[in-house]
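Visitor: Pasted the sequence and its predicted model underneath.
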Amino acid sequence: MAKINHNNYLDVVDNVWTSAKEKGIMHINSEEQSFKGEKFSIKGRELINFGTCGYLGLETHPDLIAGSIELTRKFGTQLSMSRAYIRPAYIQELEELMSQLFDGNKVICYTSTSNAHISVIATIIKPDDLIILDQQVHFSVQFPCKNTKLQGTEVKMVRHSNYEMLEEMIRENYNKYNRIWYMADGVYSMHGDLPDTIILKRLLDKYPKLHLYFDDAHGMGWVGKNGAGYIYDRLGASERIVIISTLAKGFGCVGGMAIFADSEMYRRTDIFGGPLSYSHPLSPANVGAAIASAKIHLSDDIYTYQSELKDLMNYMNLRLEEKNLTNISSPDSPIYFIGSGLNKVTRNFVHRILEEGIYVNTATFPVVPNDKSGLRFTLTRHNTKADIDLLTDAMAYHLPKAVEEEGDSVERVYKEFGYHLQQKEDCLLVEPIKNSNLIVEEYTTIHDINTADWNLMFKDRGNISHSGMQCMEEIFSNNEQPEENWSFHYIIVKDKTGKLVLATFFTGAIYKDDMVAQENVSKQIEEVRKTDPYYLCSKTLAMGSLFCEGDFIYQDTQHTEWRNSVNYLFDFVSKVKKDIDAKVVIFRDFEEGGFLNQMLEDEGYAKMRMPNTNIISHSKWNTKEELLSLLNSKNSINNIKRYVFKYEDQFDVAIKKKLTDKEAEKHYQLFLNVKKANYAFNFFAYPEKTVKILSKYSDWEFLEFRIKGSDELIGCIWFFIGENHACPLIVGLNYDYIKSHHLYKQIMYYMVKRGNDLGKAKTYLGLTSDYEKQKYGAKSIPFYGYLKVDNIYNLDLLSSLSD
């Protein structure tokens, strides 16, 4: 019934990357008229290239360029026909050369590595297989795995390189499936880390049903016999190991390839293989370059190039260690990640390095956790040791400067990435000094806060008045279930004269990570929760609570110290998060363009769309006709007449200030009906005592709906009454009457009517069902939340569950 606008993974990426683009550190346009690998031309300046993945520098090799030109002259720019009809001689030659490179194993070449994954996964995976994805396996692997769900294949995910979790999952599912596929990267593209092939060999020996599927695109060329890559060098290919690699990156060209030791897998893929047959083959230009690269890989030259890159890697590792930089990458790969922490620090850090004339990459959430973003760079044979000296000197100088300038602690950043900070004479570390004119008050109960002060700020913001908070604290304490017990954390910032500058509250509670996920995802997860009730749940520190909505923060933005008050707020949140061991922090609900929005993004929080809020602010109306005259939509007017007014006389509606225990139980059951039916906003049900507690407080009332002549309660509204507003927070329904009597539409009308009858300036109609509320002229206001997570595994797992 209730529909909301769901937050989408791509929306988060869009927000983060758009912000980085505006800062000039991502989606940069280069201006060079020719490229030899050493430098980019950006905004009229030449920048040393530490950003591309052509590790061996073969993309500018004269043999590859000559091969590309020669084959283009012979065969033109393309062969516009499916491989299912004709496989030209030059592609046959390339695949035969690649087969030699992989010791005679069969190879199929594709226009891209992504196309190879789409082709192979769709062909070799069966409905009775199980796929287990490493959390950080490349998106080009994860995407086609989602499509296998359509044939009934189950897809699971394990934490990154967590082999204990992998083995446990193999054991638990071993007798349920014909084959179990573990899919991972040979070299991970963000941190440059490597899989533990020794453990994987042991697992292969121990579990005959286990198969390995690797994307080794970043391992190709620079390592192994014939440059066949990291995985082939360590594990080889077998009937239980499939390797997908690349003709790009270290290989120096464009395209992808699949390597098979299993002849039947090869045959089935070669005969159709999805995009292998319904899309264009590699162009002659690409194949000409690839043939030349393959011949280099089959010659002794490949070992010279590997040795030259290895020498640069050793020198880079030595320099990073000397400079005590927060490098968390493997010393055995040419991909490096220097941790800098918060997004705002990383943007500052990267911008500083770009200004020094060195091009590097930015790595931010959601690819890495919010507080663990960093500067990523790659090493190629185009670089020199002098380039390495310039880069490492620049990073050592600018990392602490960027941290300090953004108000973070250098010591904290180093600790976050597992490093001990070494104080040096040429590196003076200065902690930011807070303005002492502000006084911070922290509380864990509303009872310790002055009623007049709190109500001055919050009495007309939903149900978070002083009395409303007392009620909330009573409901969510002293309960048996962990998810029903919340901790409350209040912060009030004043100046020395006692003037209020900032105030808000947070609650610590167990949240379902799929709270605003797609409904089909939550349904899948709820099946698991029948036996594992806290599956994909996290201890969360959230602004406001799940028993209220609206504007939870008071700010005097005219006060000269309000920005400093926000710094105190961030310190408060960090401290409370640690005290309650929360893994997720959420700031909500913010309208677009608010004062705090950019500060939250700079602090490392990721912007995400929340459900809209809906507010009625009509002038007073006395008759139904006057109500309809306030509405602009003829369709809405006709709908209300047809489905609301027509059925109104079939209902008895009662308003009560207090409920008996028996009545409260009936109300709660109707609430549970709605809760169980609605996956659009998925949270744990409120405690059973909720209605009984509400009945004790004078600012709550209850609307009850019955069919005329019947004693059966079929609908209810729990209504908070403020001084100048009304807030119908919770609805309960008997779904048997939804279609026959249009019960929900009747309840919606009474939400609006009751607020009007009480003479309130505003009625907060709550989240979800925007369309129904807009019929009465409600203004739907888009809300945004800001999210920070310690570990992105749960988010990645949720993404993998979506269809």
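Guide: Here it is on my side, so go on. Residues are numbered from 1 along each chain as shown.
Visitor: Only C-alpha atoms from now on, for both contacts and neighbour counts.
Guide: Fine.
Visitor: State the distance from Gly374 to Val368.
Guide: 9 Å (Cα to Cα, to the nearest Å).
Visitor: out of those two, which sits in the more crowded spot?
Guide: Using other Cα atoms under 10 Å as the criterion, Gly374 and Val368 rank with Gly374 on top: 29 against 19.
Visitor: is it true that the more buried one touches Tyr336?
Guide: No - the criterion here is Cα atoms under 8 Å, and Gly374 misses it with Tyr336 at 10.0 Å.
Visitor: Ile655 sits in which helix or strand?
Guide: strand 651-656 (DSSP states H and E).
Visitor: buried residues in that strand?
Guide: Within strand 651-656, the residues scored as buried using 16 or more other Cα atoms under 10 Å are Phe651, Val653.
Visitor: in what helix or strand does the residue nearest to Ser340 when sequence neighbours are not counted lie?
Guide: Distances taken as Cα to Cα, 6 or more residues apart in numbering place Gly374 nearest to Ser340, at 4.8 Å, with adjacent residues excluded. Assigned by DSSP H and E, Gly374 falls within strand 373-378.
Visitor: try this one next to it:
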Amino acid sequence: MTTATPSHLHSAGPDLGDALSWLTDAAVARADAGLHRDPYVRDSAAPLINLASNDYLGLSTHPDVIAGAHAALDEWGTGSTSSRLVCGTTRLHADLEDELADFLGTPAALVFSSGYLANVGAITALAGRGSLIVSDTGTHASLIDGCRLSRARVVVVERGDHAAVRAALAGRTEPRALVVTDSIYSVDGEPAPIRELYAAAHDHGAALLVDEAHALGVRGPGGAGLVAECGLAGARDLVVTGVLSKSFGSQGGLVAGSAVLRDHLIDTARTFIFDTGLNPAAAGAALAALRVLRADPGYPDRLRANVIRLARRCGAPTPSAAVISLIVGDPQPAVAAAQACRDRGVLVGCFRPPSVEPGTSRLRLTVRADLDDATVDHVGDVVLESLREVGAQIR
């Protein structure tokens, strides 16, 4: 089965002029390869069972979280109105950062307007020309782009290969080095060897930056993340980044670490200095979500039970976090299976290149803590029926 080419691409094409005429050919090539993307528009009046979002704890619709956003709107209005350094920092931002730092076990935290900007800002502020960055093949695009924009020398090693990290650090000539990794890899929900990476960095005088986007609320004591689970919360020369848009059900990003790190980012991180601050409603929702999680630290356990149940229902291995990855191979059957699930009332993720390697297109199911057993079982049945309908097999 192939993905249909958008109808407008079969015409003579828009009058783009010679400089942009290549866009039409490129679009046709993507469509023929099953790589055209048409954002799905959700309708609140006819909701699907959502297993595509990263709302791991189901807090985006929690009444206390919604109330937190409303209260922030009432007090501060709809926007931060400027950079955080001009007048875009509110008491709400400060309270959120203080409570995030306490939750993560770090001296300080700084909130950005997205997780992407937090990662780019942190990396470019910590590494530059004359520095070395050691990254791996599983890192998120925001980490990759931060490495590229830093202008540092970048060495990429295989995912989880801490021995290769040691070798890269041992052979460096640069005075400063930064190791960069996700704690939970977003594509398949598997963990990085955080203890070993920290030891490798520490032994060679390097800092370690860990993106906890898919671990906060999912792993660690009370959902404090994989770094905390490894006993490294607040460790020296360790930087934690994360998001407020997944388990916290809101929007925004964060960087946590030492007080001197926070000061450095405020003075040097371009994605903080030159960006409008996180809007008050998102800050209020995130703060309310954090308080809900801290008041009920059983959320990660309920999430874990649902992950185990759904993985068994789908006949898949149980992952280490909240992502179940069902590899089918080529993009076309993955797209068709995702559409078949949607037709049955279940929204699932469909990951294709460049999000994953060629030949590993997949359905990506992100489990939530707020699903009951009957819903989890129904989702598993729908996924298997949809795969059978389009003739796709899980590899």
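Guide: Right, received. Where do you want to start? Every value quoted in this text rests on a predicted model; they were computed, and no experiment measured them.
Visitor: Can you calculate the TM-score here?
Guide: After superposition, the two chains reach a TM-score (TM-score structural alignment, normalised by the length of the second structure) of 0.85; 371 aligned residues with a Cα RMSD of 2.7 Å.
Visitor: What is the neighbour count of Cys145 of the first structure?
Guide: For Cys145 of the first structure, using other Cα under 10 Å, the count is 24.
Visitor: now His378 of the second structure
Guide: 14.
Visitor: where does the equivalent of it over in the first structure land in three-state SS?
Guide: Mapped onto the first structure by TM-score structural alignment, His378 of the second structure lines up with Leu390. Recorded secondary structure, Leu390 of the first structure: helix (DSSP: H, G, I helix; E, B strand; the rest coil).
Visitor: measure Leu390 of the first structure to Trp181 of the first structure for me?
Guide: Distance from Leu390 of the first structure to Trp181 of the first structure, by Cα to Cα: 44 Å.
Visitor: go on, Asn455 of the first structure?
Guide: In terms of Cα to Cα, Asn455 of the first structure sits 58 Å off from Trp181 of the first structure.
Visitor: More neighbours: those two, which one.
Guide: More crowded of Asn455 of the first structure and Trp181, by other Cα under 10 Å: Trp181, with 21 against 15.
Visitor: Identify the residues contacting the more buried one.
Guide: Asp129, Leu130, Ile131, Ile132, Leu210, His211, Leu212, Tyr213 (Cα atoms under 8 Å, 6 or more residues apart in numbering).
Visitor: same thing but at 7 Å, please
Guide: Leu130, Ile131, Ile132, Leu210, His211, Leu212, Tyr213 (Cα atoms under 7 Å, 6 or more residues apart in numbering).
Visitor: Okay, helices next: where are they in the stretch 101-250 of the second structure?
Guide: Using DSSP state H, counting those that start in this stretch, the helices assigned to the stretch 101-250 of the second structure run over residues 115-126, 141-150, 162-170, 194-203, 226-229.
Visitor: Next, format the ones you listed as a markdown table and append distance to Gln393 of the second structure.
Guide: What follows is those, written out as a markdown table (distance: least, Cα to Cα, whole Å):
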| stretch | distance to Gln393 of the second structure |
| --- | --- |
| helix 115-126 | 34 |
| helix 141-150 | 28 |
| helix 162-170 | 33 |
| helix 194-203 | 33 |
| helix 226-229 | 32 |
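Visitor: List the ones among the contacts of Trp181 of the first structure that fall in strands.
Guide: Under the assignment DSSP state E, these contribute Leu130, Ile131, Ile132, Leu210, His211, Leu212, Tyr213 to strands.
Visitor: okay but the fifth one is in contact with Val242, surely?
Guide: To tie it back to what came earlier, the one meant is His211 of the first structure. No - contact criterion Cα atoms under 7 Å: His211 of the first structure and Val242 do not qualify, at 8.1 Å.
Visitor: quick one: which of these two has more around it?
Guide: Val242 (25 against 20).
Visitor: check contacts around that one.
Guide: Shown in contact with Val242 of the first structure (Cα under 7 Å, 6+ apart): Leu212, Tyr213, Phe214, Ile259, Phe260.
Visitor: Pick out whichever of those residues sits closest to Asp185 of the first structure.
Guide: Phe214 (5.3 Å; Cα to Cα).
Visitor: Now do the counterpart of the closest one in the second structure: how many residues are near it, please.
Guide: Counting by TM-score structural alignment, Phe214 of the first structure lines up with Val210 in the second structure. Using other Cα under 10 Å, Val210 of the second structure is surrounded by 26 other residues.
Visitor: Assign Trp17 of the first structure to helix, strand or coil.
Guide: helix.
Visitor: At the geometric centre of the second structure, which residue do we find?
Guide: Ala213 (4.7 Å; Cα atoms, centre = their mean).
Visitor: That one and Ser131 of the second structure: what is the separation?
Guide: For Ala213 of the second structure, the distance to Ser131 of the second structure - Cα to Cα - is 25 Å.
Visitor: next one: Leu100 of the second structure
Guide: 29 Å.
Visitor: more neighbours, the two?
Guide: Between Leu100 of the second structure and Ser131, counted using other Cα under 10 Å, the more crowded position is Leu100 (25 against 19).
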